[in-house]
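Undergrad: dropping a prediction and its sequence here:
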Amino acid sequence: MGVAYLFQVGDKIFYPMHGAGVIKAFEDREIQGKVQKYCILEIPLNNMDIMIPMKKLESSGVRKLLDKATMKEIMDEFRQSESNEILPWKERYKTNMEKIKSGDMQDTADVVRDLMNQSKEKVLNSSEKQMLNHAKDFLVSELTLGAGLSESQANELLQISS
C-alpha cells in the first residue's frame, strides 16, 4: 500500500503546512463506527499530535526528513541565489502557497528567500508577512529536527546578507 509502509515509529517526518515531527505510533481507532489504522504524528512546532488514516498517509504529503547533506545543499543555494520572479501580488501569493503546500524543502526555502528579498524592496502586506513567518517556521522545524541544529542556529541560516 504505497509509501505508508516505509514509515516506522520513531521516523522523523515532514508534514506539509504543519512542519517537522516524529511518528509516535500506529494505532487502530474506531471513529464513526469504523475501525481504521492511523499514523500518529507528534509535531513540536505546534505542540500537537495529528492522526492521519494510513490509507491517506501517502496523499497527505508526509515525507521523511531530508538527509543533512541535502539540507546543506538547499541552504547553500538559499544563501547564494536571488529571486528572479516578478509577479503580480495575487499570482505570487498563489504560487508561493502552492510551493509551501507541496512540503518540498527547496520550494519552501525559495518562498522564504523571495519574500525576504521582496521585504527589502517594499513592505510586505499582512498575508505575505504571515506566509513568510509560517514558511520560516517550517524550514526551522526541519533544520532543527533533521540536522540537529538549535533553533537559533537554524534561524541564523535563514538570514540573507544584504
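TA: On my side now, so go ahead.

Undergrad: rest of the way, CA atoms for contacts and neighbours
TA: Noted.

Undergrad: packing partners of the helix or strand containing Lys55?
TA: Per DSSP states H and E: Lys55 is located in helix 54-57. Helix 54-57 is packed against strand 34-43, with contacts defined by 3 or more Cα pairs under 8 Å, 6 or more residues apart in numbering; DSSP states H and E.

Undergrad: so what touches the strand it packs on?
TA: 18-30, 48-54, 57 (Cα atoms under 8 Å, 6 or more residues apart in numbering).

Undergrad: do a quick rundown of the strands in the chain.
TA: 12-15, 19-31, 34-43, 48-53, 63-64 (DSSP state E).

Undergrad: ok, structure two:
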Amino acid sequence: MITINQGDRIYHPGYGIGIVKSIRKKSFSGENKATFFKLYFKRNGLTWLVRANDMPNNIRSVMSAGEAKKIIQHLTSWQGKLSEQWKVRATANQAAIDKGDPFGYAEVVKGLSVMQEQLPLSATDRKHLNHSIDFLCDELADALGKTHDRARQIIENARFSQPTVIHSPLQ
C-alpha cells in the first residue's frame, strides 16, 4: 500500500495514470465518516471515488525517469522464456498484467515478441502483447516526458534488440 496525497500521480493497471483529485471524509447511508479518494484517469475519462480501506493493492506510484530506463534495459536484455503451453502462458501473462508491475509487462512484451518471430500468436497472446505495450507506453511516455509515439518507438527498438554480450580480450 502506498501513501497517497492530494495531487499525487498514481498508476492503476486497468486505467493507466491517474491523479488524486481530492481526499475527503464522507458519510453514506448512516455509516460513520470514512476517508475517500477521488481519482481521475485521463485515458478513460474516468473519475473514481474509492474508500481508503477499499483502495486496490495494485495501485502504485508512477515510475521515475530512472526507473523507466531500467525497464527499457530489462526489456532489451530479458532472456527468459514463456511456456509453450498456451493455457499456462496465458494465465501467467494475465497475472503479470493484472499485477501492474512494469517489469512484468516488459517480460510479456519480450517473450511474446520472440515467440511471434517463430510462429503466429494466438488471439489471447496478441491481446496480452498489445495490452502490455500500451501500458508500458503510457508509463514510459509519462516518466520520460516523451510523446506516446516516441515511447512506442523506444519499446519497439528494445523488444527486438538482442542483449549486448561483451567479451573480454582474453576470450
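TA: Right, received. Where do you want to start? It should be emphasised that the depicted structure is a prediction, and the values quoted were computed from it without experimental measurement.

Undergrad: just the buried residues of the contacts of strand 34-43 of the first structure.
TA: If you count burial by 16 or more other Cα atoms under 10 Å, the buried members of those come out as 18-24, 26, 51-54, 57.

Undergrad: centroid-wise, who is the farthest residue in the first structure?
TA: Gly33 (33.2 Å; Cα atoms, centre = their mean).

Undergrad: how much space between it and Lys56 of the first structure?
TA: 18 Å (Cα to Cα, to the nearest Å).

Undergrad: same thing with Asn46 of the first structure?
TA: 21 Å.

Undergrad: map Val62 of the second structure onto the first structure.
TA: Under the alignment (TM-score structural alignment), Val62 of the second structure pairs with Leu65 in the first structure.

Undergrad: quick check: chain neighbours aside, which residue is closest to that match?
TA: Spatially, and ignoring its direct neighbours in sequence, Leu65 of the first structure is nearest to Ile13 (4.9 Å; Cα to Cα, 6 or more residues apart in numbering).

Undergrad: measure Leu75 of the second structure to Leu144 of the second structure for me?
TA: On the measure of Cα to Cα, Leu75 of the second structure and Leu144 of the second structure end up 16 Å apart.

Undergrad: report how many residues lie close to Leu82 of the second structure.
TA: Using other Cα atoms under 10 Å, Leu82 of the second structure has 19 other residues around it.

Undergrad: who are the neighbours in contact with it?
TA: 89, 111-112.

Undergrad: buried subset of those?
TA: The buried subset of those (16+ other Cα under 10 Å) comprises 89, 111-112.

Undergrad: okay, now the residue mapped onto Ala143 of the second structure from the first structure: neighbour count?
TA: Aligned by TM-score structural alignment, Ala143 of the second structure pairs with Gly146 of the first structure. If you count neighbours by other Cα under 10 Å, Gly146 of the first structure ends up with 20.

Undergrad: just to revisit the earlier point, closest to Lys70 of the second structure among the contacts of Leu82 of the second structure?
TA: Checking the contacts of Leu82 of the second structure against Lys70 of the second structure by Cα to Cα gives Gly111 as the nearest, at 17.4 Å.

Undergrad: which position in the first structure aligns with that closest one?
TA: Checking TM-score structural alignment: Gly111 of the second structure goes with Asp114.

Undergrad: dump the residue contacts of the residue nearest to its match when sequence neighbours are not counted.
TA: Nearest non-adjacent residue to Asp114 of the first structure, counting by Cα to Cα, 6+ apart: Ser83, 5.3 Å away. Contacts for Ser83 of the first structure (Cα under 8 Å, 6+ apart) come out as 110, 113-114, 117.
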